[in-house]
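Asks: Pasting the sequence and the predicted model now:
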Amino acid sequence: MTKIAIIIGSTRPGRNGEAVARWVHRIAKERTDAEFEIVDIADYNLPLLDEPMSPATGQYTKAHTKKWSGKIASFDGYIFVTPEYNHATSGALKNAIDYLYNEWNNKAAGFVGYGAAGGISAVENLRLIMGELQVADVRAQVRLSLFTDFENFSEFKPASYQVSSVEAMIDQVIAWSDALSVLRQN
């Protein structure tokens, strides 16, 4: 069964990402064509990249890196739930991604962005990063506005039409994850 991680891309106190990830997970659990798991980068307590060797070598010396590596390697694809901070993804998510290299390769990624402009710049930032990691990012994405999908910028109340955006994105992530499985077997 295809395994997809829903990665919470913020560690900020009071973050909106956890509620967004739970909502995506509820929608995803209705499906029978893949398994879904929420992965919270906050649970891994990753300091600013502290491995002495490049992640491309896979020579990890720190327990937190080995734990993070094992978790990420166990998935066939990813859905990144990202805030938009200053026209980019969060520093915490970028740091978590940068810890690894081979674990990301030949997998698929979809994006759920949230922010004043729907997290569009954060997602575009992640698309550049995914290309370097040999991750196939899908076209469909979810854009959640702090103005229309959150009450008082903090209580998550997504517009009903957003469900179909999530479903379309998940369809593509599963299709590409499955298609890339041939590359992951080599």
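Replies: Perfect, thanks for sending it.
Asks: alpha carbons only for contacts and neighbour counts from here, please
Replies: Noted.
Asks: Might you report the residue contacts of the closest residue to Val166 other than its chain neighbours?
Replies: Distance criterion C-alpha to C-alpha, 6 or more residues apart in numbering; nearest residue to Val166, sequence neighbours excluded, is Val142 at 6.1 Å. Applying C-alpha atoms under 8 Å, 6 or more residues apart in numbering to Val142 gives the contacts Phe111, Val112, Gly113, Gly118, Gln162, Ser165, Val166, Met169.
Asks: take a look at this one as well, against the first:
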Amino acid sequence: MRLIVGLGNPGSKYAGTRHNAGFWLVERAADRLGVNLRSERKFQGALGRYRESGADLHLLCPDTYMNHSGRAVAALTRFHRIAPEAVLVAHDEIDLPPGVVRLKRGGGHGGHNGLRDIISALGSREFARLRIGVGHPGNSDQVIPYVLHAPGRDERSAIDAAIDAAATQVPDLAVGHWDSAQQQLHTRG
């Protein structure tokens, strides 16, 4: 991995919403790694870099709204010549319950507008995903208001535990230990 992107929406209005789970992951990983995320206008987001033990990893939270996340991702990947296969996108996943996190290589957008925009901007589906379960509202008509609201206390606690587990795997992911990170995350109780 050379880039981990956390998806979310900028601003205090959205900070605590389920749709910002990707931001939460990148912020937690940056904190654990001692990386300072700074606003970088050129890359349309808050950016940090982790270089240690053979890793050279960029961490990015786009300043664009979710539906335009691809702008920031494309700007950074073009500038640093990062292949889509070396990108991991962390995002909220309604098809997983709160507290569950899954790694996945490649694939479609599954209706997620942030992923859809990144696929379009990169011209590739071959980036990896870190899917952070936030649960489903039960009715597909309620998905947008559901992800744009804060989870309840118990749900947030479960999501935070999953994010903590994922953040501990970032150093391994940065040096290419995908299988061990995936095993740790997919078998956690």
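Replies: Cool, got the structure. Here the structure is a predicted model, which is why all the values come from computation and not from measurement.
Asks: Overlay them and tell me the TM-score.
Replies: The TM-score (TM-score structural alignment, normalised by the length of structure 1) is 0.44; 138 aligned residues with a C-alpha RMSD of 5.0 Å.
Asks: Quick check: which element contains Lys71 of structure 1?
Replies: With secondary structure defined by DSSP states H and E, Lys71 of structure 1 is part of helix 63-73.
Asks: Next step: the contacts of Val142 of structure 1 restricted to helices.
Replies: Gln162, Ser165, Val166, Met169 (DSSP state H).
Asks: which strand is the longest one in structure 1?
Replies: Longest strand in structure 1, counting residues (DSSP state E): strand 135-145.
Asks: circling back: now tabulate the ones in helices among the contacts of Val142 of structure 1 in CSV and tack on neighbour count.
Replies: Formatted as CSV, these follow (neighbours: other C-alpha atoms under 10 Å):
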residue, neighbour count
Gln162, 14
Ser165, 16
Val166, 22
Met169, 21
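Asks: What is the nearest of those to Ala28 of structure 1?
Replies: Comparing those against Ala28 of structure 1 with C-alpha to C-alpha places Val166 closest, at 8.4 Å.
Asks: ok, the closest one - contacts?
Replies: Applying C-alpha under 8 Å, 6+ apart, we find Val166 of structure 1 in contact with Val24, Ile27, Val112, Gln141, Val142.
Asks: State the pair within the residues you listed that is farthest apart.
Replies: The span of the contacts of Val166 of structure 1, defined through C-alpha to C-alpha, is set by Ile27 and Gln141 at 14.6 Å.
Asks: Between these two, which has more neighbouring residues?
Replies: Set Ile27 of structure 1 next to Gln141 and count neighbours by other C-alpha atoms under 10 Å: Gln141 wins out with 22 against 15.
Asks: Thought Ala109 was touching the more buried one, still the case?
Replies: No. Using C-alpha atoms under 8 Å, Gln141 of structure 1 makes no contact with Ala109, being 9.9 Å away.
Asks: got the residue ranges for the strands in structure 2?
Replies: 3-6, 38-40, 45-52, 55-62, 87-93, 101-105, 128-133.
Asks: Make CSV from those strands and add mean neighbour count to it.
Replies: CSV is the format used below for those (neighbours: other C-alpha under 10 Å):
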stretch, mean neighbour count
strand 3-6, 26
strand 38-40, 15
strand 45-52, 19
strand 55-62, 24
strand 87-93, 26
strand 101-105, 19
strand 128-133, 23
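Asks: Between the ones you listed, which one is closest to Pro171 of structure 2.
Replies: Judged by C-alpha to C-alpha, the one of those that comes nearest to Pro171 of structure 2 is strand 55-62, at 7.6 Å.
Asks: what helices or strands is that closest one leaning on?
Replies: Secondary-structure packing of strand 55-62 of structure 2 (3 or more C-alpha pairs under 8 Å, 6 or more residues apart in numbering; DSSP states H and E): strand 3-6, helix 21-33, strand 45-52, helix 69-80, helix 153-174.
Asks: Need the contact partners of the shortest one.
Replies: Outside strand 3-6 of structure 2, the residues within contact range by C-alpha under 8 Å, 6+ apart are 20-26, 57-62, 73, 82, 86-91.
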